[in-house]
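Q: I need the structure of the sequence given here:
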Amino acid sequence: MMRFLIAILAGILGAGLGLVAGWFVGEFLAWLFEVSCFEGACGYFVGLIAIIGGLVGLVAGPLIALVAGRRRAGREAPADAVPGRARAKTAGQFVGAIAVIVALGAGGTWLYAWLADDSLGGPNRAPPQLHYEIRFPAGTALPDTAAGVDVQLDTEKNQAWGDLFDDWTRRDGDRPMIAGFFELYFRASSRVLSVKLPEGPRYIFVLKLPRAPGQMAAYTDWHPADAVDEDGSAQPRAASGQEGVEIRYRVVYAGED
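A: Okay, the predicted model is just below:
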């Protein structure tokens, strides 16, 4: 078992050294043969030589480690040991080591791509939508058209302006409401939604959503504004809780509603 693990480590080390050596060899050959760099041709050439070097190192590393280990074990083997069985075991360990290294490389590549991909929805799926409703105190005058409502969503990745539904004005008893949605294109650790009517300050809400939210069957409870940005103020102030402006929201994926 120890010899097998050493073969795996030797393959990883050999692949790394082979890539580096292949890169330098490729650079030298590109200079020696004056490979054109038009449209990146010299870069592709160097990359190809580096890959070949990595593959050579991947094969040579485990092979050298296993052959050296077998010779060392052969000197310690009993006189009645079967040579063919030892060769078969070495060949099996070599194939197994290569398979493990390839699997580790493929798994690492997939994990890196998954962690680095900040998009929501996937390549063959529409991004989810954040549906929201914002209600105001009784007597608040809403604008005549949706163009008079300014709703924004800020994350560490982007800033977006929201769309309102066709039936964007609604009522909850005597309290007027507006309703709309945002496309959520990115995973984000923070999402801040703000709304401003023509008359009045901008109300700011810190949404309580995970980095990659899933489908939500229903709207959240109503949450009061977290901050208020008065016209002409240097910075927003913390909301007092008496503003009477509240939000609720849900995340909807296409085909799951």
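
Q: drop to CA atoms for contacts and neighbour counts, all remaining ones
A: OK.

Q: other SSEs contacting the strand or helix carrying Ala68?
A: Assigned by DSSP states H and E, Ala68 belongs to helix 41-76. Counting contacts by 3 or more CA pairs under 8 Å, 6 or more residues apart in numbering; DSSP states H and E, helix 41-76 packs against helix 2-32, helix 83-116.

Q: return the most buried member of those helices.
A: helix 2-32 (a mean of 19; mean count of other CA atoms under 10 Å).

Q: quick one more, to check against the first:
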Amino acid sequence: MKSSSRIAAGVAGAVAGYVAIFLVFSLLDLGNRADPITSGLLALFVYSPMGAVGGAVFASWLVSRPSKSASNGSVARNSLKSLGVVALLCVAAAGTYLVYAYATATPWLNPNAANPLLVFEVRLPPGVKVPTSAEGITIELQTDINTMPAELTPAGFRHDGEQAVITGEVELAFRTSHRQLAVNIEGQPSRIYPIGLSARAPHTADFGTWRPLPDGSEIRYRAKWPGKS
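A: The predicted structure follows:
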């Protein structure tokens, strides 16, 4: 049998030995029952690795038996190579997990760069008056992760016929599809507008369609990413 095949068999034996010892400890409830955490750690990091060593040696010996060149030295070499492969695989798996955990621990929408913006326009019901400045108007983006106050752009305030339009923007910091915009105007009831962007909020150059609330007000919006108009 080729050396690579023997090493592969040793790797399989090491994995089988590790899993077998861990299952034995788990199913038979071996160890100190008064301290199951310590017992579990010993099984995971001490006894199971010993099983992996035994499994690698046994598998290497088993596949080397038919060979005329089989010897204790060749079995030991194949076993060590197999355990080295297993160790490298464990390191690679741990590294992959750490990268994934780091990337997903905080779901930043645009990590290490400026946040994109939600640019919005709110069109109020006909006849409703609003201040000509930002005073008396509070708008906040609410998500399942954070809240963020919006900045109004009074220069964009206008009228569409009998309907007043207020404009502004707010940072989108996190990946989430659970977003809503809370609009509070002094002397008026609070209004909550669902924001139907996907979690990653891709950039769009144009506003979407007007989305109405039952009170006759409407909102439209778009995501604006840094460096794009």
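
Q: can you redo the helices and strands packed on helix 41-76 of structure 1 as JSON lines with distance to Tyr44 of structure 1?
A: Putting the helices and strands packed on helix 41-76 of structure 1 into JSON lines (distance: least, CA to CA, whole Å) gives the following:
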{"stretch": "helix 2-32", "distance to Tyr44 of structure 1": "10"}
{"stretch": "helix 83-116", "distance to Tyr44 of structure 1": "20"}
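
Q: out of those, nearest to Pro137 of structure 1?
A: Taking CA to CA, helix 83-116 is the member of the helices and strands packed on helix 41-76 of structure 1 nearest to Pro137 of structure 1, at 42.9 Å.

Q: could you give the angle of that closest one to helix 2-32?
A: Angle of helix 83-116 of structure 1 versus helix 2-32, following axes from the mean of the first three to the mean of the last three CA atoms, to 10 degrees, is 60 degrees.

Q: ok so, going back, tell me which residues in the helix holding Ala68 of structure 1 are buried?
A: For helix 41-76 of structure 1, burial by neighbour count (16 or more other CA atoms under 10 Å) applies to 42-43, 45-63, 65-67, 69-70.

Q: and for stretch 205-213 of structure 1?
A: Buried residues in stretch 205-213 of structure 1, defined by neighbour count with 16+ other CA under 10 Å: 205-207, 213.

Q: for structure 2, what's the longest strand?
A: Secondary structure of structure 2 per DSSP state E: the longest strand is strand 163-171.

Q: start and end residues in structure 1 for that one, please.
A: Per the alignment by TM-score structural alignment, strand 163-171 of structure 2 matches residues 175-183 in structure 1.

Q: against structure 2, what's the mean shift for the matching stretch, could you check?
A: By mean CA distance after the TM-score superposition for structure 1, the fitted stretch 175-183 of structure 1 averages 1.4 Å away from its aligned residues in structure 2.

Q: relative to Phe165 of structure 1, which of the helices and strands packed on helix 41-76 of structure 1 is closest?
A: Per CA to CA, nearest to Phe165 of structure 1 of these: helix 83-116, 33.0 Å.

Q: beyond the closest one, next helix or strand please.
A: Counting by DSSP H and E, the next helix or strand C-terminal to helix 83-116 of structure 1 is strand 129-135.

Q: give me the buried positions along whatever helix or strand comes next after that next one.
A: Going down the chain from strand 129-135 of structure 1, the next helix or strand is strand 150-155, by DSSP H and E. Buried residues in strand 150-155 of structure 1, counting neighbours by 16+ other CA under 10 Å, are found at 150-154.
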